[in-house]
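Asker: need a structure here:
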Amino acid sequence: MKNIIFIAVFISFLVKGFTQNDSIPVNEELQLDKTVESKSFEANPFDANAPAKAAFYSAVLPGLGQAYNKSYWKIPLAYIAIGTPLYFYIDNNNQYHSYRDAFKSRLAGFENDEFIGILNDDDLIEAQKLFRENRDLSLLLTIAAYILNIIDANVEAHLNQFNISDDLTLQPRHLQNFSTGQQAFGLSLNLKLN
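Answerer: Below is the predicted model of the structure:
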């Protein structure tokens, strides 16, 4: 019952606030509207194709989407992120085939591989498993880095279209409550109309 009374009182205050006639003359009210309308915000023009283009360019050639977004410093990072696991993929694949060929030659009856006297057949099988797992993991990391390259170009193209002028700022605030002596932290949203 108390909730219904509270809601009814709240609605009555809202209705009273909206129907109340302020003492501002009509001419001044029109001037206020004109000043608000004359102020406009300048944001970067929205180009819906820009994120798709950036993602497509990065898919065709890694780093090209970053160049499209004019983030040239990210191009070497993209190649390092893709090239490092690719290098380990190639190295592990070569090692895997080396141990595999040695094991196959031993199964065929030849005893002239490079691991004679160093590794037995069980060690060759374990080495094959290890390098195959490392090769597969390196391939997954290469694919993940390639996909992240595309996602980075797409997200940055989206973020380039946001308005980052000083007219709209979000600043941290620090307040002191003098009655309790406690400190309060928060955020302040400031909008400057010139």
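
Asker: okay, CA-based contacts and neighbour counts for the rest of this
Answerer: Will do.

Asker: can you give me the helices for the chain?
Answerer: Applying DSSP state H to the chain gives helices spanning 2-19, 26-38, 49-60, 64-68, 74-107, 121-159.

Asker: tell me the gap between the second one and the middle of its chain.
Answerer: It refers to helix 26-38. 42 Å (Cα atoms, centre = their mean, to the nearest Å).

Asker: same deal with the first one?
Answerer: Here helix 2-19 is found 45 Å from its chain centre; the criterion is Cα atoms, centre = their mean.

Asker: one step back: want to throw the helices of the chain into JSON lines with mean neighbour count and distance to residue 188?
Answerer: Shown next, in JSON lines, are those (neighbours: other Cα atoms under 10 Å; distance: least, Cα to Cα, whole Å):
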{"stretch": "helix 2-19", "mean neighbour count": "11", "distance to residue 188": "26"}
{"stretch": "helix 26-38", "mean neighbour count": "10", "distance to residue 188": "22"}
{"stretch": "helix 49-60", "mean neighbour count": "19", "distance to residue 188": "31"}
{"stretch": "helix 64-68", "mean neighbour count": "23", "distance to residue 188": "33"}
{"stretch": "helix 74-107", "mean neighbour count": "17", "distance to residue 188": "33"}
{"stretch": "helix 121-159", "mean neighbour count": "18", "distance to residue 188": "22"}
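
Asker: including distance to residue 190, could those go into CSV?
Answerer: Below are the helices of the chain laid out as CSV (distance: least, Cα to Cα, whole Å):
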stretch, distance to residue 190
helix 2-19, 26
helix 26-38, 17
helix 49-60, 29
helix 64-68, 32
helix 74-107, 32
helix 121-159, 21
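
Asker: nearest to residue 183, of those helices?
Answerer: helix 2-19 (31.7 Å; Cα to Cα).

Asker: now the other sequence, so there's something to compare against:
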Amino acid sequence: MISSSFKFLLTTLFVLMTFFAKAQTDTTLTNTPDSVEVIDVERGTVTGDVENVPVPVDSAYIHSPKKATIMSAALPGLGQIYNKKYWKVPIIYGGFAAAGYYLNDNLKNIEKYKDLYIAETDGDPNTINNTNFTTTDLTRIIDQYKQWRDLSYIAFAVIYALNIIDANVDAHLFYFDVSEDISLNIMPYMSPVRSQGVGFSLSLKL
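Answerer: As a prediction, the model looks like this:
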């Protein structure tokens, strides 16, 4: 029972950290050839003006990473609501609930085995250690539960910190729009200067 509780707590922490890290990244898979022949060709000159098209933002509303960070620090999950990532809120509080459950269980067991230790060592015949644990065993068990109690506190701190980091990163990426129609094409290329200059070109479509 003791080892399984410890493993479950560590698993819960690992899953939460992996989930938040995964939630921040979008992976685009592209196919590239095993080998590409590179031919030295003369390059032409492209002239013209480059127009930077700004992302349309409602001037009456600017999404603030600072505000999202402060909100999540004040109340976990509030920054996620501000970022419109509502589905993350139950995950955050599920993590807190799991850490709270094991913290409470560890505290109860510390008190339980402390009482048994006292019953074994106080010399009072009315107090009985009704287990087969010796004082050495009881001391070891108490120390183990204290370590797991500390891990429960650390779990609270990690979940709280991840909640703040997640809100901050999501707020910074709030206006970042990646089109679903992203493709990387490999096309034949012929130099406009020398007709004999051929090769391949890569075209990234956004």
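
Asker: TM between them?
Answerer: Here the TM-score for the pair of chains, by TM-score structural alignment, normalised by the length of the first structure, is 0.63; 152 aligned residues with a Cα RMSD of 3.6 Å.

Asker: out of the helices of the first structure, nearest to residue 191 of the first structure?
Answerer: Using Cα to Cα, these put helix 26-38 closest to residue 191 of the first structure, at 13.1 Å.

Asker: what does that closest one rub up against?
Answerer: Helix 26-38 of the first structure is contacted by no other residue when judged by Cα atoms under 8 Å, 6 or more residues apart in numbering.

Asker: spatially nearest residue to residue 6 of the second structure (excluding sequence neighbours)?
Answerer: residue 148 (7.0 Å; Cα to Cα, 6 or more residues apart in numbering).

Asker: how far away is the residue in the first structure sticking out farthest from the centre from residue 71 of the first structure?
Answerer: Distance from the C-alpha centroid of the first structure peaks at residue 109, with 55.5 Å (Cα atoms, centre = their mean). Per Cα to Cα, to the nearest Å, residue 109 of the first structure is found 58 Å from residue 71 of the first structure.

Asker: what's the answer for residue 78 of the first structure, then?
Answerer: Taken as Cα to Cα, the span from residue 78 of the first structure to residue 71 of the first structure is 11 Å.

Asker: and if you look at residue 28 of the first structure?
Answerer: The value you get for residue 28 of the first structure to residue 71 of the first structure, if Cα to Cα is used, is 49 Å.

Asker: go on, residue 118 of the first structure?
Answerer: 51 Å.

Asker: the second structure: which residue goes with residue 89 of the first structure?
Answerer: In the second structure, the residue matched to residue 89 of the first structure (TM-score structural alignment) is residue 103.

Asker: before we move on, what about residue 59 of the first structure?
Answerer: Matched to the second structure by TM-score structural alignment, residue 59 of the first structure sits across from residue 73.

Asker: for its match, give its distance to residue 167 of the second structure.
Answerer: Counting by Cα to Cα - residue 73 of the second structure and residue 167 of the second structure are separated by 9 Å.

Asker: repeat that for residue 143 of the second structure.
Answerer: Counting by Cα to Cα, the gap from residue 143 of the second structure to residue 167 of the second structure is 37 Å.

Asker: with residue 130 of the second structure instead?
Answerer: Counting by Cα to Cα, the gap from residue 130 of the second structure to residue 167 of the second structure is 51 Å.

Asker: now residue 123 of the second structure
Answerer: According to Cα to Cα, residue 123 of the second structure and residue 167 of the second structure sit 56 Å apart.

Asker: what of residue 160 of the second structure?
Answerer: Computed as Cα to Cα, the residue 160 of the second structure to residue 167 of the second structure distance reads 11 Å.

Asker: and for residue 56 of the second structure, the neighbour number?
Answerer: Residues near residue 56 of the second structure, counting by other Cα atoms under 10 Å, number 7.

Asker: tell me who's in contact with it.
Answerer: Residue 56 of the second structure neighbours (Cα under 8 Å, 6+ apart): none.

Asker: same check, this time on residue 201 of the second structure
Answerer: So residue 201 of the second structure contacts 186, 187, 188, 189 (Cα under 8 Å, 6+ apart).

Asker: could you do residue 73 of the first structure as well?
Answerer: Neighbours of residue 73 of the first structure in contact, by Cα under 8 Å, 6+ apart: none.

Asker: counterpart of it in the second structure?
Answerer: Using TM-score structural alignment, the equivalent of residue 73 of the first structure in the second structure is residue 87.

Asker: any idea how far that match is from residue 50 of the second structure?
Answerer: Using Cα to Cα, which is the criterion applied here, residue 87 of the second structure is 40 Å from residue 50 of the second structure.

Asker: thank you, goodbye.
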